[in-house]
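*Asks:* sequence-free structure coming up:
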C-alpha cells in the first residue's frame, strides 16, 4: 500500500472529508486530493503532522508494504562490467507521471502512423485492379499507377510526419531506454499501481490485435473462392490490409504504453543488465554491419522486394551472437 492509499484509509477511518483534513493541515483540498491519488507527495512537515493527527508513526506512513525492504535502501548497483560508469538518472513523482501521460498521448499517434503505412498500398492495388478489369469503368494502367503511387506517397508522408512530430516529444526521455534510473520514494508504488490498472486493457488489446492479424487472411480466401479472376480477390486483399492495419494499430499502441511502465521499473526488456548489453560496442557494430549488408545487397541487385529478408534473419541471429560474444568476453 502506497502513502496515498494510507492517507485515504486513515482519513476515512477518522470520518473526515478531504476539506476537513486539509483544514487540519493548513493546505488546500486539492493538495490532499493529489496526495491520495499519488500525483504528489506531502512535505516532511506535513507527514509529521499526519502522523500526529492519525496517531500513527512516520514509519507506518513512509514504509511501503508493497516492498519488503526499507524504502530508502541503498540504490541498486549498476551491473557494469568493464568500461566507464553509466550515470544514474533520478526520477521524481512529477517526472514519472509526466512521462507516463506523455507516452499515453503519443502512443495513439505513432500507432496511427504505422496504420497509414500498412494501408498505403491499398489504393494502388485497387486502381491496378480497375485498370485490368474489363467493363464500363476502367482506368488506363499509367493513370491507375500514377494515382495509386501518389496516394501511397501521401499516406507514407503523413505517417512520417506523425513519427517525427510526436516522436520528438519522447526525445527528452531517450535515456530511459539505455541508462539506469533510480526512482524517488513512492514513485515505484505509484508506477506499479498505474501498471496494474492498465494490465487488463493491455491484455485485451493484445488478444484483439493478434486475433485480427490471424483472421486477416479470411477475406482474401473467401474472395478467391467466390471469384478467382474478377475484382473479388482485389477487394479481399484490401480488406486483409485493413484488418491487419487495425490489429497492428492496437498492438503498437498498447505495447508503447506498457513499455513506458517497464522503462521506469526497469523490468522486461529494460533491466539494467539488458541496458548494459544494448550499450555495448557489439550492438552498434552488429546492426551497423546488418545495415551495410542490406543496402549493399539492395543497390547491387535492385531487388528491394526480396532484400528485406535481411532484417528478420538478423533479428533471429542477434540473440545467439550476443550470447557467444558474452561467453568469449568472460573467458
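*Replies:* Here it is on my side, so go on. Just so we're clear, the structure is a prediction, and the values are computed from it rather than from any experiment.
*Asks:* only C-alpha atoms for contact and neighbour calcs from this point on.
*Replies:* OK.
*Asks:* need the contact list for the residue minimising distance to the centre of the chain.
*Replies:* Nearest to the geometric centre of the chain sits residue 256, at 1.2 Å (C-alpha atoms, centre = their mean). Applying C-alpha atoms under 8 Å, 6 or more residues apart in numbering, one finds that residue 256 lies in contact with 103, 107.
*Asks:* where's whichever helix or strand it is part of relative to the chain centroid, distance-wise?
*Replies:* Using DSSP states H and E, the element containing residue 256 is helix 232-265. Centroid separation between helix 232-265 and its chain, computed with C-alpha atoms, centre = their mean, to the nearest Å, is 12 Å.
*Asks:* Buried residues in it, which are they?
*Replies:* For helix 232-265, a neighbour-count test (16 or more other C-alpha atoms under 10 Å) marks 232-265 as buried.
*Asks:* after that helix comes which helix or strand?
*Replies:* Counting by DSSP H and E, what follows helix 232-265 is helix 272-278.
*Asks:* for that next one, the distance to its chain's centre please.
*Replies:* The answer for helix 272-278 is 18 Å, by C-alpha atoms, centre = their mean.
*Asks:* which other helices and strands contact the helix or strand encompassing residue 162?
*Replies:* Assigned by DSSP H and E, residue 162 belongs to helix 141-167. Judged by 3 or more C-alpha pairs under 8 Å, 6 or more residues apart in numbering; DSSP states H and E, helix 141-167 is in contact with helix 93-119, helix 122-132.
*Asks:* okay, pairing it with this:
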C-alpha cells in the first residue's frame, strides 16, 4: 500500500476565552476534537458539516495558520506540526490554501502582479522578468488576461478575485490545495465556472484537494471521499458516492436529506431536526449528536460511540451506537 499524501492523526484545537464582568470566567471552546483522516495523491477529499462544526479550523490547523494543540499532520511522511525554519517553509510551498473570501485574502494596496510574483521570490522559484512571465501564464490558465497583473483587487468581481486566489496558490507549484469554502461567497453561475476550473487544474496538474464545504451537491460532484463533521468530531467517513447516497450516521442522513435535488418530480418535505447545535464550549456527554437524534438510545447520552468500520469498505467508518 502506498503512503498517503497527507495523514492527519488525532488533531485537536481548543480556544480558551475569558467571558463575564467583573469576574471573568474561563471558557474552553472545543473547536476540533481528535480528528483523523488521510488523502491519497491525486484525490479530492471533502470535509462537510454545518457552520461552526470546526471544518475550517481543522483546515487552517493543518497549515499551522492556527496552531493546533495536539495531533500529527504528516505530509509524505514529514510532520508539519514539528517542522521549523526552512523545513516548514518547504512544506508550506507544497501545501497551499484558497480562502473563502477572495477579497479579504488579497492586499487591497498590492497589484495582482505583485501578489503573484512575491511567493515566487520568497520561495526562490523566479524573480524579475521570469516571475512576471510565470504570473502572466498563470493568469491565462485561470481564465484572466495577463493585462490584469497591473490592476488592484477592487477592480475585479468576486469570481475574478477567486480565480486570482487560485492563481496565487499555484505560484509555488503545490501538490495539495486546501480549498476552504472556495465558492460559497459566489453567485451560482460563477460557482459552476470556478468549480470547473478547479477540476481542470486537478486533472491537468495532478493536484490533490482538501475541499471544505457545507454544500453536499458540490462535494458530491467534486470529491472522491468525504468526512462528515459534527461539533468538532468526524462522525462518518467513506467514498463520497456511498456517504452521500446511503449515509450510516443519523446526522449525515439529515444533511443528505436537506440537500436540494434539482428535480421537481422528486420534491419531498425537508427533514426536521430537533433542537439547536450544542455549544462547543459545553458539549453534551456521550455522542455529541444525541440531543438532536430521533434514534437516540440511553447509551447515546452516556458513552461516546466507538469508531466502527463501514461494512464492505477498506477505509472509513462511522461513530454511532446504531452501527456495530
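*Replies:* Looks like it arrived, so ask away. Note that the structure is predicted; figures quoted are calculated from it, not measured.
*Asks:* care to give me the TM-score?
*Replies:* Put the two chains on top of each other and the TM-score (TM-score structural alignment, normalised by the length of the second structure) is 0.19; 100 aligned residues with a C-alpha RMSD of 6.4 Å.
*Asks:* between the helix holding residue 162 of the first structure and helix 93-119, how many degrees?
*Replies:* For helix 141-167 of the first structure against helix 93-119, the angle by axes from the mean of the first three to the mean of the last three C-alpha atoms, to 10 degrees is 170 degrees.
*Asks:* The residue nearest to the centre of the first structure and residue 167 of the first structure: what is the separation?
*Replies:* Separation of residue 256 of the first structure from residue 167 of the first structure (C-alpha to C-alpha, to the nearest Å) stands at 12 Å.
*Asks:* go on, residue 97 of the first structure?
*Replies:* Residue 97 of the first structure is 18 Å from residue 167 of the first structure, by C-alpha to C-alpha.
*Asks:* higher neighbour count, the two?
*Replies:* residue 97 (19 against 16; other C-alpha atoms under 10 Å).
*Asks:* For residue 310 of the first structure, see how far away residue 291 of the first structure is.
*Replies:* Residue 291 of the first structure is 9 Å from residue 310 of the first structure, by C-alpha to C-alpha.
*Asks:* repeat for residue 36 of the first structure
*Replies:* For residue 36 of the first structure, the distance to residue 310 of the first structure - C-alpha to C-alpha - is 52 Å.
*Asks:* Residue 35 of the second structure should be in a strand, yeah?
*Replies:* Yes. Counting by DSSP: H, G, I helix; E, B strand; the rest coil, residue 35 of the second structure is found in a strand.
*Asks:* which residues touch it?
*Replies:* Residue 35 of the second structure touches 8-12, 232-234, counting by C-alpha under 8 Å, 6+ apart.
*Asks:* ok so, going back, quick one: which of the helices and strands packed on helix 141-167 of the first structure is nearest residue 298 of the first structure?
*Replies:* Closest approach to residue 298 of the first structure among those (C-alpha to C-alpha): helix 93-119, 21.0 Å.
*Asks:* List the buried residues in the closest one.
*Replies:* Applying a neighbour-count criterion of 16+ other C-alpha under 10 Å, one finds 93, 96-97, 99-100, 102-104, 106-119 buried in helix 93-119 of the first structure.
*Asks:* Surely residue 93 of the first structure touches residue 264?
*Replies:* No. The pair residue 93 of the first structure / residue 264 is not scored as a contact, 11.0 Å apart, by C-alpha atoms under 8 Å.
*Asks:* and for those two, which residues touch both?
*Replies:* Joint contacts of residue 93 of the first structure and residue 264 (C-alpha under 8 Å, 6+ apart) are residue 183.
*Asks:* and the helix or strand containing residue 182 of the first structure, what does it pack onto?
*Replies:* Element membership for residue 182 of the first structure (DSSP H and E) is strand 181-183. With contacts taken as 3+ C-alpha pairs under 8 Å, 6+ apart, strand 181-183 of the first structure sits against strand 89-91.
*Asks:* Can you spell out which helices and strands pack onto the strand it packs on?
*Replies:* By 3+ C-alpha pairs under 8 Å, 6+ apart, strand 89-91 of the first structure packs against strand 181-183.
*Asks:* Which helix or strand lies directly C-terminal to the strand it packs on?
*Replies:* Downstream of strand 181-183 of the first structure (by DSSP H and E), the next one is helix 187-215.
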